[in-house]
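Asker: I would like the atomic coordinates for the input below:
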Amino acid sequence: MTKWTLNEIAEATDGVIYHTENHLINIADISFDSRNLSEGSLFVPLIAERNGHEYIDSAIGNGASAAFWSEPVEKAPKDFPIIQVKDTLQALQQFAKWYLKKVNPKVVGITGSNGKTTTKDMTEAVLSAKYKTHKTVGNFNNHIGLPYTILGMPRETEAIILEMGMSQADEIHVLSTLAEPDVAVITMIGESHIEFFGSRDGIADAKMEIVDGLKSDGVLIYPGEEPLLAERTAILPEERVRTFGRTDKENLYATKIEVKSRSTEFSVNLAPELKITLPTPGEYNVQNALAAILVGIEFGISIKASAEKLEQFQLTKNRLEWIEGFNGSQLLNDAYNASPSSMKAVLNYFATIETNGKKIVVLGDILELGELSEELHRDVAASIGAASIDYLILYGEKMRTVYNEVKGSFNLEKIRHFSGDKKPMVDYLRKTIQSEDIVLLKSSLGTNILEVVEKLKKKTLM
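Answerer: Predicted coordinates:
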């Protein structure tokens, strides 16, 4: 389906069209990967480690109909339509901002050290009770991914839910001012990327950049029990702030929380008679659900309607995901990302699960903790209860700190530390795991523990 003409894109980006007299060429999609194009696509040659302009022939061969171009026009293919712009990334962002205003959906921006992806999924489920929705897919949550997400939304979208990630200061500022959210959500302040910010204070400052683009009547939703945020939200009028949490000081708080092996039940103060069931375990997921419910309230969705949608919501893959493992085991895959806070939370949850088999925990390095890495890994070690774990397998050089801290609490036959090649660890796990065992796998994405998950899955015959 045609979304734009070449002329519209050029006007949106202050670009100039070359090499075609037909300014009404239909463009249905965009891509910055020359291998992932189809007829009617606009190729965006980004300049990073490699110069995307070098792949223009590949883009044309794969069906591109036009391209942004920031190199001299003379270097462009002579018989291929281009839009000359000053900077291809800026043009992508300008184009996304123009399209967002043209479609004019309600905009929700979500950031936080942990929980932003789950909160995004829950918020999309809640808003789908009343609106046609579109949301960030996968990890497209940065200065490239967010405009790509916006440009991927259908014209009939009524509410868009945008995840906003960061690793440095000013990144959330760029995303917020591009998206101009009606509602901004901060899920929590943890230790993720503390290597780049030096402290949780620095992280809080960076997360608060989400209000930089907040509409003049927009609302900020945040965990009220986080003092670092409570201090900083004083810049906003009281009527533009909503809080969630566990105490009666918050606008929305949870009661009667019951965590089960595959689900979580709770009630809230604004609808105490209603039982809300999440199809995902972990008490910390209640916090994410509270944020989503508050977004729903801002957009006129009842708590009852939100509860019905939350009962059916789908988590993004690799987030606290139960998978059938080989040999009749069950894998709890949470290996997409990790911080000290999220690792401690999932360990606490795993300790509560009842099973007829063994409990096996596989933990990989938590990355981007900088000078605080050893201290924060030691903090994780303090959360490991030997009484609730049968086997503990640790992977990576940073996990050596955890191994040294906890090895005295375990039978030495039931604790192992590996680094480098994962094959010895996989071989050990495959010898150890038996029917009815449950296996938790948690790590930062950079350690690629997802590779281990794949090796431990039940293989289906085709």
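
Asker: Could you use CA atoms for every contact and neighbour count after this?
Answerer: Noted.

Asker: And the strands in the stretch 301-450 of the chain?
Answerer: With DSSP state E, counting those that start in this stretch applied, the stretch 301-450 of the chain shows strands at 321-324, 330-334, 359-364, 391-395, 415-418, 438-442, listed in chain order.

Asker: Quick one, which of the ones you listed gets closest to Phe196.
Answerer: strand 359-364 (20.7 Å; Cα to Cα).

Asker: quick one: that closest one to strand 438-442, angle?
Answerer: On the basis of axes from the mean of the first three to the mean of the last three Cα atoms, to 10 degrees, strand 359-364 is oriented at 20 degrees to strand 438-442.

Asker: Regarding the nearest residue to Pro223 once chain neighbours are set aside, what is its secondary structure?
Answerer: Residue nearest to Pro223 in three dimensions, not counting chain neighbours: Phe244, with 5.0 Å by Cα to Cα, 6 or more residues apart in numbering. Assigned with DSSP: H, G, I helix; E, B strand; the rest coil, Phe244 falls in the strand class.

Asker: Repeat that for the one 10 residues further on.
Answerer: At Ala254 the chain is in strand, as set by three-state DSSP.

Asker: State the distance from it to Tyr395.
Answerer: As judged by Cα to Cα, to the nearest Å, Ala254 and Tyr395 stand 36 Å apart.

Asker: Next: Glu11.
Answerer: Distance of Glu11 to Tyr395, given as Cα to Cα: 52 Å.

Asker: just Thr401 next, same as before
Answerer: Per Cα to Cα, Thr401 is found 11 Å from Tyr395.

Asker: most centrally placed residue in the chain?
Answerer: With distances taken as Cα atoms, centre = their mean, Thr117 lies nearest the centre of the chain, 3.4 Å away.

Asker: in what helix or strand does that one lie?
Answerer: helix 116-127 (DSSP states H and E).

Asker: Run the chain-centre distance for that helix.
Answerer: When distances are taken as Cα atoms, centre = their mean, to the nearest Å, helix 116-127 is centred 10 Å away from the chain's centroid.

Asker: before we go on, could you also do this sequence so I can check it against the first one:
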Amino acid sequence: LTAALLRIRYNVHASPGNLNNQWGLPLSLLGLEANHQVMVAEMAMSQANEISSLAVVANPSIGVITNVAPAHMENFPDLAAVAAAKGELAQQLPTSGTLIVNADDPHTDAMPEKMAPHVVHVVRFGCDASADVRATNLVSISDGWAFDLHIGSASRNIELRLPGAAGVSNFLAATATAHALHVPIDEIAAEASKLEPLPNRGAIHRAGSITLIDESYNASPLAMHMALENFAALPTAGRRIAVLGDMLEMGDWTDQVHRDAGGKAAEIKADFLLAVGACAGLMAEGAAENGMAQETIHAFDTAEEAASWLAPRLQDGDTVLVKGSRAIHLERVAQAVTTAPVGSNGVMES
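Answerer: Presented below is the predicted three-dimensional model:
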């Protein structure tokens, strides 16, 4: 999103794919050419001191910290440690740099004062009244949102085809970055309606009467919770089928976050839960404990098993959410949902 908005005015090079760690980031930087004006570099964070090392390599002048949420918890004792690891980016910025943080997230909102008091230029984004780049009057529309975008005293109405609250927040982060590099609000507003989700990151596909929400790229507890909330809000003519995969590297949090995911599927009244991976049993337990009928809960070891079970049982009007860590390969379930042939009775045939 950030690269797309910056391309309005600049020749941009962005990290391709997920080249964001100690090996991937240098490869991304090697793609820079003399005519590039801006580099948008993604930095991975799976342990302490990782971002600080990457920042030494990339030498950023603008740092964007979107949120602090449970992720890679096998390497961190608590969320404060996650915040400290992400805050390494703020610490590495020069005094003349720009720090962009999420005003709706207390951990990131506190970073300018706690971790980067030397950085003079701070931009906050979010829905909170304190945000410099802010969204108000949000209304859910087909596959996205309509809202008023405020940058300082200027405001414009936006139609954004990015589903879920995370889509709005990510757009605001990108907008804050574009604003810091002097892209006008009118040009940002015009570009907003053209933005689309990246593959496997919330894209909505329709295959006949079947709707697929493909979130198979990755998963964390907060992202899983938000995906299920968005799933519940999306209108459907048929059943809601949640296909949820393991969330990896959660350490001591593993049991609870997977039970919570299953419980959330029950809370939103999903008609079926297909849990996939080593923690499928934990998700199944959480769903059952929260009142989901046992006959609507199914656990599978692999994505292939889940896909084989689901495809022939799909019915007209079904909506399917697919979300899990990348290593679970739920994109194979997504592919099965969108490519299975439809019989004359409207039921997917094997």
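
Asker: before we move on, back to that, quick one: residues contacting the residue nearest to the centre of structure 1.
Answerer: Residues near Thr117 of structure 1 by Cα atoms under 8 Å, 6 or more residues apart in numbering: Glu163, Thr316.

Asker: do the same with the one 4 residues further on
Answerer: With contact taken as Cα under 8 Å, 6+ apart, Asp121 of structure 1 is in contact with Lys135, Phe313, Gln314, Leu315, Thr316.

Asker: What helix or strand is Arg9 of structure 2 located in?
Answerer: Arg9 of structure 2 belongs to no helix or strand, assigned by DSSP H and E.

Asker: which residue packs closest to it, ignoring adjacent ones?
Answerer: Closest to Arg9 of structure 2 by Cα to Cα, 6+ apart is Val183, at 6.8 Å.

Asker: Next: Ala4 of structure 2.
Answerer: Distances taken as Cα to Cα, 6+ apart place Leu195 nearest to Ala4 of structure 2, at 7.7 Å, with adjacent residues excluded.

Asker: just checking, the one you found touches Leu160?
Answerer: Yes - the pair Leu195 of structure 2 and Leu160 qualifies as a contact (Cα atoms under 8 Å) at a distance of 7.2 Å.

Asker: Comparing the two, which shows the higher neighbour count?
Answerer: Ranked by neighbour count (other Cα atoms under 10 Å), Leu195 of structure 2 and Leu160 place Leu160 first, with 24 against 15.

Asker: Alignment lookup: that one to structure 1.
Answerer: Residue pairing (TM-score structural alignment): Leu160 of structure 2 is matched to Leu278 of structure 1.

Asker: repeat for Glu50 of structure 2
Answerer: Using TM-score structural alignment as the criterion, the counterpart of Glu50 of structure 2 in structure 1 is Glu171.

Asker: burial count for its match?
Answerer: By other Cα under 10 Å, neighbour count at Glu171 of structure 1 equals 18.

Asker: Identify the residue nearest it in space, chain neighbours excluded?
Answerer: Using Cα to Cα, 6+ apart, the nearest residue to Glu171 of structure 1 is His143, at 7.3 Å.

Asker: Could you pull up the residues touching that neighbour?
Answerer: Contacts for His143 of structure 1 (Cα under 8 Å, 6+ apart) come out as Gln93, Glu171, Val174, Leu175.

Asker: redo that, cut-off 10 Å
Answerer: Neighbouring residues of His143 of structure 1 by Cα atoms under 10 Å, 6 or more residues apart in numbering: Leu89, Gln90, Leu92, Gln93, Met164, Gly165, Met166, Glu171, Ile172, Val174, Leu175, Leu178.

Asker: three-state assignment of His134 of structure 1?
Answerer: Per three-state DSSP, the local secondary structure of His134 of structure 1 is strand.

Asker: Give the aligned equivalent of it in structure 2.
Answerer: Looks like His134 of structure 1 aligns to His13 there (TM-score structural alignment).

Asker: Can you give me the stretch of structure 2 that the one helix or strand Val107 of structure 1 maps to aligns onto?
Answerer: Per DSSP H and E, Val107 of structure 1 falls inside strand 106-111. Mapping strand 106-111 of structure 1 onto structure 2 (TM-score structural alignment) gives no aligned residues.

Asker: list the contacts for the counterpart of Leu151 of structure 1 in structure 2?
Answerer: Using TM-score structural alignment as the criterion, the counterpart of Leu151 of structure 1 in structure 2 is Leu30. By Cα under 10 Å, 6+ apart, the contact list for Leu30 of structure 2 reads Gly24.

Asker: Same check on Thr264 of structure 1?
Answerer: Thr264 of structure 1 makes contact with 257-258, 276-286, 311, according to Cα under 10 Å, 6+ apart.

Asker: try Arg416 of structure 1
Answerer: By Cα under 10 Å, 6+ apart, the neighbours of Arg416 of structure 1 are Val362, Tyr391, Leu392, Ile393, Leu394, Tyr395, Arg400, Tyr403, Lys407, Met425, Tyr428.

Asker: quick one: which of the contacts of Thr264 of structure 1 sit in helices?
Answerer: Tyr284, Asn285, Val286 (DSSP state H).

Asker: For Thr302 of structure 2, see how far away the alignment partner in structure 2 of Thr447 of structure 1 is.
Answerer: Alignment note (TM-score structural alignment): Thr447 of structure 1 maps to Ile328 of structure 2. To Thr302 of structure 2, Ile328 of structure 2 is 7 Å away according to Cα to Cα.

Asker: So the two - more neighbours on which side?
Answerer: Ile328 (24 against 19).

Asker: close enough to count as contact, that one and Val243?
Answerer: No - with contact defined as Cα atoms under 10 Å, Ile328 of structure 2 does not count as touching Val243 (11.3 Å).

Asker: between the two, what contacts are shared?
Answerer: Ser216, Val276, Ala303.

Asker: rewinding a little: Thr401 and Tyr395 of structure 1: which is more packed in?
Answerer: Applying other Cα under 10 Å to Thr401 of structure 1 and Tyr395 shows that Tyr395 carries more neighbours, namely 24 against 19.

Asker: any idea how far the more buried one lies from Ile203 of structure 1?
Answerer: For Tyr395 of structure 1, the distance to Ile203 of structure 1 - Cα to Cα - is 27 Å.

Asker: Equivalent analysis for Glu324 of structure 1, please.
Answerer: 37 Å.

Asker: For these two, indicate the residue with more neighbours.
Answerer: For Glu324 of structure 1 versus Ile203, neighbours defined as other Cα under 10 Å are more numerous around Ile203 (25 against 16).

Asker: From Lys269 of structure 2, how far off is the aligned partner of that one in structure 2?
Answerer: Taking TM-score structural alignment, the alignment pairs Ile203 of structure 1 with Val82 from structure 2. According to Cα to Cα, Val82 of structure 2 and Lys269 of structure 2 sit 32 Å apart.
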